[in-house]
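Peer 1: only the shape, not the letters, is given here:
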């Protein structure tokens, strides 16, 4: 019985995405636009290096930006807010080839890193107004919801309401 418990603990402490890092699951944005993705983490990771990588498999994803190196690389940036226990990744000038699996990662020295994945879809274009269909946030914290609109609506009044269409 003790060996079974050890095996279960080993599995849950070495598999990325074990609950200490959280993010949205699916995000869709238009080509040419930008997206800022919040990656929430537990207090035990406040002083750890955070990073953003692309790839379907956690073990072989390609790191794009990290918090311990220059935090801008091309059109991708990363910023950590340890007071709120969240780091933000911003991708600008999105291209359709940016579509794919990404990981919010936290480096764990001497152990398997922790992370959470999401799928980004870059669409050919958008019509009218577009926003996220699902946003994650922690209770008591603020949340930013992007509302992207076509230039023809630049001088129109914008408003936010709750409910169904």
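Peer 2: Structure received. Since this is a predicted model, take the numbers as computed values, not measurements.
Peer 1: could you use CA atoms for every contact and neighbour count after this?
Peer 2: Noted.
Peer 1: ok, now how distant is residue 22 from residue 82?
Peer 2: 15 Å (CA to CA, to the nearest Å).
Peer 1: who has more neighbours, these two?
Peer 2: Taking neighbours as other CA atoms under 10 Å, residue 22 and residue 82 compare with residue 22 leading, 24 against 16.
Peer 1: stretch 40-59: which residues count as buried?
Peer 2: 40-41, 45-46, 49-56, 58 (16 or more other CA atoms under 10 Å).
Peer 1: tell me the one among the residues you listed nearest to residue 97.
Peer 2: Nearest to residue 97 out of those is residue 54 (CA to CA; 11.6 Å).
Peer 1: re the thing from before, in the buried residues of stretch 40-59, find the pair that's most separated.
Peer 2: Using CA to CA, the pair of those lying farthest apart is 46 and 56, separated by 26.1 Å.
Peer 1: could you measure from residue 103 over to residue 22?
Peer 2: In this view, residue 103 and residue 22 are 10 Å apart by CA to CA.
Peer 1: residues that sit against both of the two, list them.
Peer 2: Both residue 103 and residue 22 are in contact with 115, 116, where contact means CA atoms under 8 Å, 6 or more residues apart in numbering.
Peer 1: all helices of the chain, in order?
Peer 2: Per DSSP state H, the chain carries helices over the ranges 2-14.
Peer 1: now the strands for it?
Peer 2: Secondary structure of the chain by DSSP state E: the strands cover 21-22, 26-30, 35-41, 50-54, 62-66, 72-73, 76-81, 86-91, 100-106, 114-123, 129-131, 147-149.
Peer 1: could you redo those strands as TSV and give each row distance to residue 6?
Peer 2: Below are these laid out as TSV (distance: least, CA to CA, whole Å):
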stretch	distance to residue 6
strand 21-22	23
strand 26-30	34
strand 35-41	25
strand 50-54	28
strand 62-66	32
strand 72-73	41
strand 76-81	34
strand 86-91	31
strand 100-106	24
strand 114-123	19
strand 129-131	44
strand 147-149	47
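Peer 1: please name the residues that touch the spatially most central residue of the chain.
Peer 2: Nearest to the geometric centre of the chain sits residue 37, at 3.9 Å (CA atoms, centre = their mean). Residue 37 sits next to 23, 24, 88, 89, 90 when contact means CA under 8 Å, 6+ apart.
Peer 1: please compare the first structure with the one that follows:
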């Protein structure tokens, strides 16, 4: 394995010095890019593949970034979780995909497919990668509302790298560190913070270093950058988030009128002389609209009481006639008085019991 790596690096150095032609690939910051590399697996069968980053120095190489034995990627050789062989290895497609590219990913890459025979029989591919800078170089956009909390996402593979230092800054991420740094963490706890409104509320132990801005204002809008420090030259993971803050909706207060309704109460009392007094009262209703309709209610109550009085008088008359038929003594006389009152009105009914001659005397007062 060590000899093969040395041969791979030596070959890339020779190719660089000799000015070998290369394939040019152009990507955009924040997007994924694929560097092509394939071989004829039907002729050679599954074989080892090496990917390296190539410098412009005399030696022409710096370090290996990923390796496959022809069947799978050997994880211990993966220099960054952003490097993947997403092609069909069983078909000989060993193209390199770089996730979430940054400007630091630009440069020359080398792919070597080992074949039987001498070193110079191996298949060699050089790819020159150019990364175009995009205004706000971010594929992530977040929209918040003034006065509310908002979270800007940023995560990394903590199982692979372990806890890593992370910084957040306003504006585009620079080559090193964070511009206008607002908060940072050593991977286990927050170490610096420019304001108490900036919080890392995600689970740091799971690699969630998302930034939460509390009680946002319109001035919080703009570009933010998250840098995760990964060992190796140009391996840092960089995320850009473009935050838009919308104005809070205007609130208008509408006057409200409280209305209190109470059910009319009826009291009935009977005195020793047989006089029955029925009193109906209605409490005040605290509403201008109901006060306007109070007169109608009083009128209806009056009509109802009058009807009750007439019905009571009729019933009393029938009862008197039946008593007369049973020859009740002439001297026996009884009087019944029914009185109704409701606030400003009163209904009074007096019934004089039937006399000996069968005559009746009824007096109604309304």
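Peer 2: The structure has been received and is ready for your questions. All of these numbers come straight from a predicted model, not from anything done at the bench.
Peer 1: TM-score of the superposed pair?
Peer 2: The TM-score (TM-score structural alignment, normalised by the length of the first structure) is 0.57; 121 aligned residues with a CA RMSD of 3.6 Å.
Peer 1: nearest to residue 4 of the first structure, out of the strands of the first structure?
Peer 2: The closest approach between residue 4 of the first structure and any of these, judged by CA to CA, belongs to strand 114-123 at 22.9 Å.
Peer 1: what range in the second structure does that closest one sit on?
Peer 2: Alignment note (TM-score structural alignment): strand 114-123 of the first structure is matched to residues 237-246 of the second structure.
Peer 1: buried set for that stretch?
Peer 2: 237, 238, 239, 240, 241, 242, 243, 244, 245.
Peer 1: hang on, the first one packs against residue 228?
Peer 2: Same thing as residue 237 of the second structure. Yes. Using CA atoms under 8 Å, residue 237 of the second structure is in contact with residue 228, at 5.0 Å.
Peer 1: which neighbours do the two have in common?
Peer 2: What both residue 237 of the second structure and residue 228 touch, as defined by CA under 8 Å, 6+ apart, is the set residue 156.
Peer 1: and the gap between residue 35 of the second structure and residue 25 of the second structure?
Peer 2: 7 Å.
Peer 1: who has more neighbours, these two?
Peer 2: More crowded of residue 35 of the second structure and residue 25, by other CA under 10 Å: residue 35, with 22 against 17.
Peer 1: and the more buried one, what does it touch?
Peer 2: Under the criterion of CA under 8 Å, 6+ apart, the neighbours of residue 35 of the second structure are 25, 95, 96, 97, 127.
Peer 1: surely the fourth one is within a strand?
Peer 2: Yes. Applying DSSP: H, G, I helix; E, B strand; the rest coil, one finds residue 97 of the second structure inside a strand.
Peer 1: grab the nearest non-local neighbour of it.
Peer 2: residue 34 (4.2 Å; CA to CA, 6 or more residues apart in numbering).
Peer 1: ok, that neighbour touching residue 109?
Peer 2: No. If you go by CA under 8 Å, residue 34 of the second structure and residue 109 don't touch, sitting 11.4 Å apart.
Peer 1: and these two? which has more neighbours close in?
Peer 2: Using other CA under 10 Å, the more surrounded residue of residue 34 of the second structure and residue 109 is residue 109, with 24 against 19.
Peer 1: now stretch 91-103 of the first structure: buried residues?
Peer 2: For stretch 91-103 of the first structure, the neighbour count (16+ other CA under 10 Å) marks 91, 94, 95, 96, 99, 101, 102, 103 as buried.
Peer 1: what's that stretch in contact with?
Peer 2: 29-36, 52-56, 58, 61, 75-77, 115-124.
Peer 1: between residue 35 and residue 25 of the second structure, which contacts overlap?
Peer 2: Residues touching both residue 35 of the second structure and residue 25 by CA under 8 Å, 6+ apart: residue 127.
Peer 1: thinking again about what came up before, the match of strand 114-123 of the first structure against the first structure, how far on average?
Peer 2: Its matched residues in the first structure lie on average 0.8 Å from stretch 237-246 of the second structure after superposition (mean CA distance after the TM-score superposition for the first structure).
Peer 1: residues in contact with that stretch?
Peer 2: Contacts with stretch 237-246 of the second structure, where a contact means CA under 8 Å, 6+ apart, come from 30, 100, 102, 136-146, 152-154, 156, 172-173, 216-218, 220-230.
Peer 1: corresponding residue for residue 148 of the second structure in the first structure?
Peer 2: Under TM-score structural alignment, residue 148 of the second structure pairs with residue 33 in the first structure.
Peer 1: now do the contacts for that match.
Peer 2: Residue 33 of the first structure makes contact with 92, 93, 94, according to CA under 8 Å, 6+ apart.
Peer 1: the second one pairs with which position in the second structure?
Peer 2: The reference is to residue 93 of the first structure. Aligned counterpart of residue 93 of the first structure in the second structure: residue 215 (TM-score structural alignment).
Peer 1: would you reformat the buried residues of stretch 40-59 of the first structure as a markdown table and include distance to residue 130 of the first structure?
Peer 2: Output for the buried residues of stretch 40-59 of the first structure, formatted as a markdown table (distance: CA to CA, whole Å):
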| residue | distance to residue 130 of the first structure |
| --- | --- |
| 40 | 24 |
| 41 | 28 |
| 45 | 34 |
| 46 | 33 |
| 49 | 33 |
| 50 | 29 |
| 51 | 28 |
| 52 | 25 |
| 53 | 26 |
| 54 | 24 |
| 55 | 26 |
| 56 | 26 |
| 58 | 30 |
